Each structure stands twice: as structure tokens, then as C-alpha cells.
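Chemist: The amino acid sequence is not available; the structure is as follows:
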């Protein structure tokens, strides 16, 4: 995944301390952010208007996630073990807070 390559570049090539990285993702970008927060060490996470899953954004009211959905945030978010800030407006028409 590209997010893992970016993380590896920052930490291994540029020498950035992983415990100084705050992962940020907005909308569909929350998928890679949750992924890296679960797989690697980070200081914290900020999710702005996060999606629950890519498929749920495409097919509103889907009751569950589907195999093959790369970014099943709702299945992974409980495995984030660092401070996490979630921001989402109730009048968001692009990514409704319900999904």
C-alpha cells in the first residue's frame, strides 16, 4: 500500500521518529489513515469526515462490510490504540455521518 511506502520513507529514509507522527485522513483518505494506525506506530490519529467503508459510501445503507473492500474502517477502528480525534459535521452531504 502507498501509505505504508510513505510511512517507511519517512521513518527509515528520512529518520522521522514514528512516535512524532500524527496520521490524518479526510473522507476516503481516512481508509489509509486507519490502516497505517493499525499496522504501524504513530503518536495519534485525526479523522475528518471518515467513511465506515468504501462500499458503504457507494451503496448507502449497506448493513455490513463486504470482502474485497480495502478500507473497512468500521472493522478496524477498534484496533487503533493511540489517541484519536474524529471530526464530522451533521450536515455533510458528501459523506453523511450515518455512513
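Modeler: Noted; the coordinates are in hand. Only a predicted model underlies this, so the values are computations on that prediction, with no experimental measurement involved. Numbers count the residues shown, from 1 in each chain.

Chemist: contacts, neighbours, all on C-alpha from now
Modeler: Fine.

Chemist: could you say what helices and strands the lengthiest helix in the chain packs with?
Modeler: When the chain is parsed with DSSP state H, its longest helix is helix 30-39. Secondary-structure packing of helix 30-39 (3 or more Cα pairs under 8 Å, 6 or more residues apart in numbering; DSSP states H and E): helix 2-8, strand 22-26, strand 44-48, helix 73-76.

Chemist: here comes the other one, which I'd like you to weigh against the first:
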């Protein structure tokens, strides 16, 4: 939505989500970030994961409130879709495929 270099770190939110598998967990995490933008106008730049398992992620997101004077908002994301959502393990780590509804 906004280039990361445009976001300052002035606020922090604790985020905890659950899912029944890694894909649903990733979708829950991303939907929580969208919810925080929709309700509190928060943009995030850095993330610290404190707990991560197959069914739970708990961590911290750092960023700031959206400022139309400073942030170049390309488009708002309405939701994360389940269409073709996937997580695969590669030699370098993990790769995710997510499609957003804008």
C-alpha cells in the first residue's frame, strides 16, 4: 500500500492470530494488518515474531498512523483472498503466494 521507507516507527501493536494450517495462519495475520489499517489507519514497517508455530503467530508490528501529506498510498487492500493461496518450502526458506482484493 505504501513504500516501507515512507513509514516511520512511532507506534507498536501486539498481534496474535491463529489458524488451522500455515496458509490460514498467514491469511489471518495479513487480515489483521488490514483490519488495523481500516480501523486505526496504521501502516507498519517492521515486524518481530515472538511465537510462531503451525497454528499460531504472536508478535509485534511497528509503524505509524497514515498521513495523506507524507504517504503515497498506491491502493487500499480490501481483503486477502484464498484463491491460489499457498506456502511452499524452498532451499532458501519459504515462499508464499497470496492474492489481495483491492
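Modeler: Arrived safely, thanks for sending. All values derive from a computational prediction rather than experimental measurement.

Chemist: Quick check: TM-score for this pair?
Modeler: Here the TM-score for the pair of chains, by TM-score structural alignment, normalised by the length of the first structure, is 0.27; 45 aligned residues with a Cα RMSD of 4.2 Å.

Chemist: ok so, going back, of all the helices and strands packed on helix 30-39 of the first structure, which one is nearest residue 34 of the first structure?
Modeler: helix 73-76 (6.5 Å; Cα to Cα).

Chemist: Quick check: next helix or strand after that closest one?
Modeler: Per DSSP states H and E, the first helix or strand lying C-terminal to helix 73-76 of the first structure is strand 84-87.

Chemist: who does that following strand touch, helix- and strand-wise?
Modeler: Short answer (3+ Cα pairs under 8 Å, 6+ apart): strand 84-87 of the first structure packs on strand 44-48.

Chemist: ok and the strand it packs on relative to strand 22-26, angle-wise?
Modeler: Strand 44-48 of the first structure runs at 10 degrees relative to strand 22-26, counting by axes from the mean of the first three to the mean of the last three Cα atoms, to 10 degrees.

Chemist: Check which helices and strands the next helix or strand after strand 44-48 of the first structure sits against.
Modeler: Sequence order places helix 54-58 as the next helix or strand after strand 44-48 of the first structure, per DSSP H and E. Applying 3+ Cα pairs under 8 Å, 6+ apart, we find helix 54-58 of the first structure packed against no helix or strand.

Chemist: Helix 54-58 of the first structure: which residues count as buried?
Modeler: Within helix 54-58 of the first structure, the residues that count as buried by 16 or more other Cα atoms under 10 Å are 54, 55, 56, 57.
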